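*Asks:* Just to be clear, the model below is a prediction. Sequence and coordinates:
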Amino acid sequence: MSAEGCPQLGSSCAEDPPEQRLYSEAALRCIAELRERALGESAHWPLGLRNEFLLRFLRARDFNIEQALKLLSNYHKWRAECPEICADLRPLTVMGLLKAGYHGVLRSRDSTGSRVLIYKIEHWDPKLFTVYEVFRISLITSELIVKEVKTQLNGVKVIFDLCGWRFAHALQISPTVAKRIAAVLVDSFPLKVRGIHMINEPVLFDSVFVLIKPFLSEKIKERIHMHGSNYQHSLCKHFPAQILPPEYGGHGPAYEELCQEWTEFVLQSEKDLLELSLVT
């Protein structure tokens, strides 16, 4: 059954409170079946099995119950196995990196409806911030945007600006870390990864990519694009120029402005993030 066969009315979680959003009969049947299958596997689901929560996993797997159940199980397993990343998602734990300008989220979606995220490696000082803090920022953003119905349906695309990548960065990416990164991309988080775009990638980055690549699915590998240092023309083939920051060949808001906006939003979301932190 496709996601189109189980529509949910309303365009985003922010626009319609949960109690006002309506589900089709087909969607409710899928949710009920997933819940029954989940309870058959375990009575302990720390984040609960609410309709809107289960719907994330169903949408991420196009309403395939078996695959959605596997994703639900993997998500909880990943959280339990990675306390250094998941145990404390309070904004305070990543504020240094956010204020340094490491991460921003574009205001507008791309032409396919995907959310677009940017990470600037040159603003990650490996002497000050560990790879776990870097990873935690990605998890925090993912947990916030996965609440959006449009994002559940249309997924996410990521731009990694690798300018400034150094040997000190590479040293923090162990095989264990590489496997955990790949797990989130492939089968441990209810977001569809529609594209991964690397720009300014140095030769030194190859050794890290070699570590991660074996853990990636063929589908994800096909969605990785290497743009090099002359990236502005090729990047605009994948993203409308009007949504990209001027630094990346676009006409949208400046990257620094986007970073400030997202940092403020993360701070405003502290209550939700604290609730996720307390769940084990």
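*Replies:* Yep, it's here.
*Asks:* C-alpha only now, for contacts and for neighbours.
*Replies:* Will do.
*Asks:* so how many other residues sit close to residue 49?
*Replies:* Look at residue 49: counted by other Cα atoms under 10 Å, it has 19 neighbours.
*Asks:* measure the closest residue to it other than its chain neighbours to residue 272 for me?
*Replies:* In space, residue 49 comes closest to residue 35 once its chain neighbours are excluded; the distance is 6.4 Å by Cα to Cα, 6 or more residues apart in numbering. From residue 35 over to residue 272 the distance is 23 Å, taken as Cα to Cα, to the nearest Å.
*Asks:* Please say which of the two ends up with more neighbours.
*Replies:* residue 35 (19 against 14).
*Asks:* That one touches residue 52, doesn't it?
*Replies:* No - the pair residue 35 / residue 52 is not scored as a contact, 11.6 Å apart, by Cα atoms under 8 Å.
*Asks:* Residue 226 is in contact with residue 199, isn't it?
*Replies:* Yes - with contacts counted by Cα under 8 Å, residue 226 reaches residue 199, the gap being 6.3 Å.
*Asks:* Please identify the helix or strand for residue 158.
*Replies:* strand 156-161 (DSSP states H and E).
*Asks:* Show me which residues of that strand are buried.
*Replies:* For strand 156-161, the neighbour count (16 or more other Cα atoms under 10 Å) marks 156, 157, 158, 159, 160, 161 as buried.
*Asks:* Tell me who's in contact with the second one.
*Replies:* Think residue 157. When contacts are counted by Cα atoms under 8 Å, 6 or more residues apart in numbering, residue 157 touches 114, 115, 116, 117, 193, 194, 195, 196, 197.
*Asks:* Recalculate using a threshold of 6 Å.
*Replies:* Shown in contact with residue 157 (Cα atoms under 6 Å, 6 or more residues apart in numbering): 116, 194, 195, 196.
*Asks:* quick one: which of the residues you listed is nearest to residue 245?
*Replies:* Taking Cα to Cα as the measure, residue 116 is the one of the contacts of residue 157 closest to residue 245, at 11.5 Å.
*Asks:* Below is structure B, check it against A:
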Amino acid sequence: MKVRPLSSELQSIAIKEINEVPGRIPQDISHIRKWITQQPHLKARTDDQWLLNFLRGCKFSLDRTKEMIDSFYTIRSATPEFFANRDPFLPETQRIINLGLFLPIDVQEGPTIILHRTANVDPSEISLVNVIKVSLMISDILLNEDDYCIINGQRFLFDFDTLNVNHILQVTPSLCKKGFLCLKNVYPGKPKGFHLINMPPIFQSLLNLGKPIMGKKLSSRIIVYSKENIHSLYEDIPISVLPVEYGGQGETLEELTLKWKRKVESYRNWFLEETQYGCDESKRILRSHISDQFGAEGSFRNLAID
């Protein structure tokens, strides 16, 4: 079995919090791999570490892991706008990477911090769809190699400092629903909180409209910080890891951006290889809840997210 060993501390957390039984891991991986080979509609990665990442993200529930893997590849095949043409060296991808709009911050002692920034994006030159695509590429990398992120979970820090009406006009209901579908059904993550700073008043109204889509569990984890209470952010996210530009003691935004630019580019062959994996609905034996959200041609149907 080829999997990364965990530190003793992280292994203890995995045993306590996500039901990991180290001696049972080979059996669980073998069970999931066999199940994948029995699904005629599904072509998925089956290496040990990849399957273990899903098992951990689903707290070792075999049924939940199967459902998540099926959803992972079903949604990818049905939303090519997010998951096709993911060569890191494409000009539009390079522009977004260089802006540092989606920057994971390694914490290790707790949930991974993932910083989302609007930065000085010109919506006429950079589409929100491509921004989401790049953020999902980085999410793939985290899923593939960050054990701390998978086991400890994630905290999302959104900075809307430069948000303007042109950005908001790109946010369609369909795009919102697809984004939340990816958040809830594609990645076996554990969102611990959504921390919003520098949010314009107009976005508060949009946020209130979007909460029913997210569901009670996720929406209850949204925290909005005003300029008056911004220092309370440090109570939720360690100041030791926050970027210098946010009053923290961690790396600068420039350093984080360069680090993740190099990381994404190093995954080029992996992303190109990903094109062979997916879901062929014509071969599916039983319809699923996720596949029913998409029409015969992959068009998006009305989505109800609990």
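*Replies:* Arrived safely, thanks for sending. These figures come from a predicted structure and were not determined experimentally.
*Asks:* neighbours around the nearest residue to residue 241 of structure 1 once chain neighbours are set aside, how many?
*Replies:* With Cα to Cα, 6+ apart as the criterion, residue 241 of structure 1 has its nearest non-adjacent residue at 4.2 Å, and that residue is residue 250. The number of residues packed near residue 250 of structure 1 is 19, by other Cα under 10 Å.
*Asks:* Map residue 250 of structure 1 onto structure 2.
*Replies:* Correspondence of residue 250 of structure 1 to structure 2, assessed by TM-score structural alignment: residue 248.
*Asks:* one step back: which of the buried residues of strand 156-161 of structure 1 sits closest to residue 148 of structure 1?
*Replies:* residue 156 (11.3 Å).
*Asks:* ok, now how distant is the counterpart of that closest one in structure 2 from residue 241 of structure 2?
*Replies:* With TM-score structural alignment as the criterion, the equivalent of residue 156 of structure 1 in structure 2 is residue 154. Per Cα to Cα, residue 154 of structure 2 is found 14 Å from residue 241 of structure 2.
*Asks:* and the most far-flung residue of structure 2 relative to its centre, which of the three is it?
*Replies:* Outermost residue of structure 2 with respect to the C-alpha centroid, by Cα atoms, centre = their mean, is residue 228; its distance is 30.1 Å. Residue 228 of structure 2 falls in the coil class when you classify it by DSSP: H, G, I helix; E, B strand; the rest coil.
*Asks:* got the contact list for it?
*Replies:* Residue 228 of structure 2 neighbours (Cα under 6 Å, 6+ apart): none.
*Asks:* Just give me the neighbour total for the equivalent of residue 199 of structure 1 over in structure 2.
*Replies:* Aligned counterpart of residue 199 of structure 1 in structure 2: residue 197 (TM-score structural alignment). Burial of residue 197 of structure 2 is recorded as 18 neighbouring residues (other Cα under 10 Å).
*Asks:* now swap in residue 217 of structure 2 and tell me
*Replies:* 10.
*Asks:* So what does it match up with in structure 1?
*Replies:* By TM-score structural alignment, residue 217 of structure 2 lines up with residue 219.
*Asks:* Next one: that match from residue 189 of structure 1, what distance?
*Replies:* 16 Å.
*Asks:* Over to residue 141 of structure 1?
*Replies:* For residue 141 of structure 1 relative to residue 189 of structure 1 (Cα to Cα), the value is 12 Å.
*Asks:* thinking again about what came up before, can you tell me what the residue nearest to residue 49 of structure 1 aligns to in structure 2?
*Replies:* Per TM-score structural alignment, residue 35 of structure 1 is aligned with residue 33.
*Asks:* Following superposition onto structure 1, what is the mean distance for the helix or strand where its match lies?
*Replies:* For residue 33 of structure 2, the host element (DSSP H and E) is helix 25-37. Overlaying structure 1 shows helix 25-37 of structure 2 at a mean distance of 2.8 Å from the equivalent residues (mean Cα distance after the TM-score superposition for structure 1).
*Asks:* Which strands or helices does that helix pack on?
*Replies:* Contacts defined by 3 or more Cα pairs under 6 Å, 6 or more residues apart in numbering; DSSP states H and E place helix 25-37 of structure 2 against no helix or strand at all.
*Asks:* Can you point out the buried residues in that helix?
*Replies:* 25, 28, 29, 32, 33, 36.
*Asks:* again with stretch 209-220 of structure 1
*Replies:* In stretch 209-220 of structure 1, counting by 16+ other Cα under 10 Å, buried: 211, 212, 215, 216, 220.
*Asks:* Report the distance from that stretch to the chain centre.
*Replies:* 17 Å (Cα atoms, centre = their mean, to the nearest Å).
*Asks:* Repeat that for stretch 257-275 of structure 1.
*Replies:* 15 Å.
*Asks:* And for stretch 130-140 of structure 1?
*Replies:* On Cα atoms, centre = their mean, the centre of stretch 130-140 of structure 1 falls 11 Å from that of its chain.
*Asks:* Likewise for stretch 43-51 of structure 1?
*Replies:* Worked out by Cα atoms, centre = their mean, stretch 43-51 of structure 1 lies 21 Å from the chain centre.
*Asks:* what about residue 256 of structure 1, which helix or strand?
*Replies:* helix 255-268.
*Asks:* The helix or strand just after that helix vs structure 2, average distance?
*Replies:* Counting by DSSP H and E, the element after helix 255-268 of structure 1 in chain order, helix or strand, is helix 270-278. With mean Cα distance after the TM-score superposition for structure 1, helix 270-278 of structure 1 departs from structure 2 by a mean of 2.2 Å once superposed.
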